[in-house]
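Participant: need a structure here:
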Amino acid sequence: MVDPCLAHEGQHVWSTERKKKMTLKVKNLVGGYSSIPVLKDISFEVPGSSLVGLIGLNGAGKSTTINHIIGLLRPMKGSITLNGVSLQQDAAQYKKMIAYIPEIPVLYEELTLKEHIELTMMAYQLDKEQAWQKAERFLKVFRLDNKLDWFPINFSKGMKQKVMIVCALLPKVDLLLVDEPFLGLDPLATRDLLNLLDKEKQAGTAILMSTHVLSTAQEVCDSFVMIDEGQLLASGTLSDLQEQSHKPDASLSEIYLDMTDK
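Facilitator: Have a look, this model is predicted:
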């Protein structure tokens, strides 16, 4: 489910001007889990109405980057702002603009699927009737609409991930963070998720999606942030990366492997 600490208060007015305004800015980020930094001076942006792929192999620093953005880790150096607001300046304002789909589903064993949805509605202070209409659409998409009374123990890994997705998409947020979303999802659910992410992007949401499934990232992402061993290798559109690597016809996978195999 969506972390209640990322509670969203009310609904945003999605004007064209606001879509242009929404931007996540990560500047000179140094951070990690101890005194030895995992991330080393990383900078990138995620504007509204865009899907940016955070690209890297296992252990490259993708989840560490996301944990800094959502506030689970504090930067050793550098800054992270969303629409000009940092977590340190205004934690409540910052957190209410974010929703998060983690790599590993986190559900409450004593709550049913219906109760997880209701908890998300309370955390984000959503209008119950409108939120349930939205939830019912998502539940049908992921074929969970007949499982509202099920407990997490009854769900497979993929079904738990679908619950996380449904809850994360209930509120209207400025930034959606998606960490390795395809793990455990079958091809049909992967397609459904990508369709929903595209709709969120079209509505103005800034989306940062970490993945090491580079073939899928190349198909759906507008631009990329490539990291390896906590360092920024390159960023930009596929054309930008092809130009930087001097390989005009190379795939995203070929570019990444070439940059890391040095």
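Participant: switch to C-alpha atoms for all contacts and neighbour counts from now on
Facilitator: Will do.
Participant: isn't there a strand covering V225?
Facilitator: Yes. Judged by DSSP: H, G, I helix; E, B strand; the rest coil, V225 forms part of a strand.
Participant: mind listing what it touches?
Facilitator: F44, V52, G53, L54, I55, L232, L233, A234, S235, G236 (C-alpha atoms under 8 Å, 6 or more residues apart in numbering).
Participant: same check, this time on K201
Facilitator: G48, S49, S50, L51, I207.
Participant: how many neighbours does the second one have?
Facilitator: I take that to be S49. Residues contacting S49 under the criterion other C-alpha atoms under 10 Å number 23.
Participant: ok, so what distance separates it from R18?
Facilitator: 10 Å (C-alpha to C-alpha, to the nearest Å).
Participant: How are the helices of the chain distributed by residue range?
Facilitator: Applying DSSP state H to the chain gives helices spanning 16-21, 62-70, 91-95, 113-123, 128-141, 157-169, 187-202, 214-220, 238-245, 252-260.
Participant: Next, the second sequence, to be compared with the first:
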Amino acid sequence: MTAVLMANIKEAGYSKEEPILKNIHFSIARGELVGLIGPNGAGKSSTIKSLLGIIDYFDGKIEMKDYAYIPERPIFYDGLTLWEHIHFLYSTLDVDEQIFYSQVNRLLQSFQMEEAAYRYPESFSKGMQQKAMILLAFLQRSSVYIIDEPFIGLDPKVTKTLLELIQREKDRGAAILMSTHVLDTAEKICDRFLLLSNGTLIAQGTLADIRRRSQLPNGSLFV
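Facilitator: Okay, the predicted model is just below:
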């Protein structure tokens, strides 16, 4: 399988003197969903910042094709409605206009945001903001998706819609890295896992691989 995201993080953090991450190496192939798992403070956010090139100190190499990022805390441009965000996104992409806006309408309907599209995202609830970020990300149809805690603030119906979108992008051949604390869902949908603890990668592989290496044949990500 062709890897479209390759990470070789020797060290990274907010200063060279006190690195948070050490010796984290992994790759993600086309059509693969990989869960980034670990307790608070394990280094998940720093790993994502390293991939995005927005961490203060980094020693290593990241190889990644075009990507879309869904942050844990939604970020929008002040003074732009959701429709204006969508129009701006279209102006940055080399895509067919009719196909793009057809997809816009399908996603707005799926997330029940047709009327909200004419409002300012800063006025949205947390759940609505999260839906808007998801919509904008999946409109990009990127080779790589980096998704940080996507299920926070989503009701079961929207979670189902998100999972369907993730599966669709996997089928298209996109690689997806998803950080989440919703471990029961992660166990069901992820192809492989990266387990972080204290800034290091302590295990990676399928759930079966991790069970075998830990000698816990019936173990789960909860323990």
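Participant: follow-up on the earlier one: right, and the helices of structure 1 - which one's nearest K147 of structure 1?
Facilitator: Of all the helices of structure 1, it is helix 113-123 that lies closest to K147 of structure 1, at 7.1 Å by C-alpha to C-alpha.
Participant: In structure 2, point out the residues matching the closest one.
Facilitator: Counting by TM-score structural alignment, helix 113-123 of structure 1 falls onto residues 82-92 of structure 2.
Participant: so what corresponds to S123 of structure 2 in structure 1?
Facilitator: Match for S123 of structure 2 (TM-score structural alignment): N154.
Participant: now swap in I210 of structure 2 and tell me
Facilitator: By TM-score structural alignment, I210 of structure 2 lines up with L241.
Participant: That match and M226 touch, don't they?
Facilitator: No. Applying C-alpha atoms under 8 Å, one finds L241 of structure 1 not in contact with M226, separated by 9.5 Å.
Participant: if I look at the two, which residues touch both of them?
Facilitator: Taking C-alpha under 8 Å, 6+ apart as the contact rule, L241 of structure 1 and M226 both touch A234, S235.
Participant: So what does K22 of structure 2 match up with in structure 1?
Facilitator: That one, K22 of structure 2, aligns with K40 by TM-score structural alignment.
Participant: need the contact list for the closest residue to that match other than its chain neighbours.
Facilitator: Counting by C-alpha to C-alpha, 6 or more residues apart in numbering, V30 is the residue found nearest to K40 of structure 1 once chain neighbours are left out, at 4.8 Å. Applying C-alpha under 8 Å, 6+ apart to V30 of structure 1 gives the contacts P37, V38, L39, K40, D41, I42, P75, M76, K77, G78.
Participant: List the residues that contact the fourth one.
Facilitator: The neighbourhood of K40 of structure 1, defined by C-alpha under 8 Å, 6+ apart, consists of N28, L29, V30, G31, G230, Q231, L232.
Participant: now do the fifth one
Facilitator: With contacts taken as C-alpha under 8 Å, 6+ apart, D41 of structure 1 has the following neighbours: K27, N28, L29, V30, G78, Q231, L232.
Participant: Show me the subset of those that structure 2 keeps too.
Facilitator: Shared with structure 2 under both residues aligned by TM-score structural alignment, their matches' C-alpha atoms under 8 Å, the contacts from these are K27, N28, L29, V30, Q231, L232.
Participant: Dump the residues you listed into a markdown table; add distance to A123 of structure 1 as well.
Facilitator: A markdown table is the format used below for the kept ones among the contacts of D41 of structure 1 (distance: C-alpha to C-alpha, whole Å):
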| residue | distance to A123 of structure 1 |
| --- | --- |
| K27 | 30 |
| N28 | 32 |
| L29 | 29 |
| V30 | 31 |
| Q231 | 35 |
| L232 | 35 |
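Participant: Could you tell me which of those residues are located in strands?
Facilitator: K27, N28, L29, V30, Q231, L232 (DSSP state E).
Participant: farthest pair in these?
Facilitator: Across those (C-alpha to C-alpha), the longest gap, 12.9 Å, separates K27 and Q231.
Participant: Between these two, which contacts overlap?
Facilitator: Here K27 of structure 1 and Q231 share the contacting residues D41, I42, scored by C-alpha under 8 Å, 6+ apart.
Participant: Any figure for the gap between the spatially most central residue of structure 1 and Y100 of structure 1?
Facilitator: Nearest to the mean C-alpha position of structure 1, by C-alpha atoms, centre = their mean, lies L177 at 1.6 Å. As for L177 of structure 1, its distance to Y100 of structure 1 is 5 Å (criterion: C-alpha to C-alpha).
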